[in-house]
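> sequence isn't available, so here's the structure alone:
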């Protein structure tokens, strides 16, 4: 009985941590949308902000990967 409750807690925690991957996808979309909005307002400044776009996308994706790894650790750690 105690093992079943511990297993359930692992999977619930993994599910909650797995939400971070979806939330990071929303973050990447927001970064790209804000870049495009700014580039359409001022096209001459868009070229200088491309590096910032890629850095923002990389950070948002890294958070999603970390959340995925935490979910895997919660599911398969002994």
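Structure's in. What do you need? A quick note: this is a predicted structure, and the numbers were derived from the prediction, not measured.
> every contact and neighbour count from this point should use C-alpha atoms.
Will do.
> longest single helix anywhere in this protein?
When the chain is parsed with DSSP state H, its longest helix is helix 2-41.
> who are the packing partners of that helix?
helix 50-76 (3 or more C-alpha pairs under 8 Å, 6 or more residues apart in numbering; DSSP states H and E).
> what residues of the longest helix of the chain count as buried?
With burial defined by 16 or more other C-alpha atoms under 10 Å, the residues of helix 2-41 counted as buried are 10-11, 14-15, 17-18, 20-21, 23-25, 27-28, 31, 35, 39.
> and the comparison structure, right after this:
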């Protein structure tokens, strides 16, 4: 199931590019849409993996030494905020690609 979903997510932009272009749509616009989708998609993938590693490390640390759980959790939330900022920057880049001519 995972492999099918991964394959579908990789092939979806290819299928979209294979369709007949709408009236007035140029190759440049199509590539901007593709670039915006890839920018936010790859950023979401990377930040999701990073957040998973951060949470896993925090949970392992709390399991080993429960007395420092509050400190580790605070540091984890700060780190997650920095990681999420990267996804927001990618969203900003995607929006710029879509709306700047």
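Yes, it's here. Small disclaimer: the values here were computed from a predicted structure and weren't measured.
> tell me the angle the longest helix of structure 1 makes with helix 50-76.
170 degrees (axes from the mean of the first three to the mean of the last three C-alpha atoms, to 10 degrees).
> quick one: helix 2-41 of structure 1 to chain centroid distance?
5 Å (C-alpha atoms, centre = their mean, to the nearest Å).
> and which of the buried residues of helix 2-41 of structure 1 is nearest residue 72 of structure 1?
Compare each of those with residue 72 of structure 1 using C-alpha to C-alpha and the shortest gap goes to residue 14, at 6.9 Å.
> so how far is residue 43 of structure 2 from the aligned partner of that closest one in structure 2?
Under the alignment defined by TM-score structural alignment, residue 14 of structure 1 is paired with residue 36 of structure 2. Counting by C-alpha to C-alpha, to the nearest Å, the separation of residue 36 of structure 2 from residue 43 of structure 2 is 11 Å.
> need the contact list for the equivalent of residue 90 of structure 2 over in structure 1.
In structure 1, the residue equivalent to residue 90 of structure 2 is residue 67, according to TM-score structural alignment. Neighbouring residues of residue 67 of structure 1 by C-alpha atoms under 8 Å, 6 or more residues apart in numbering: 17-21.
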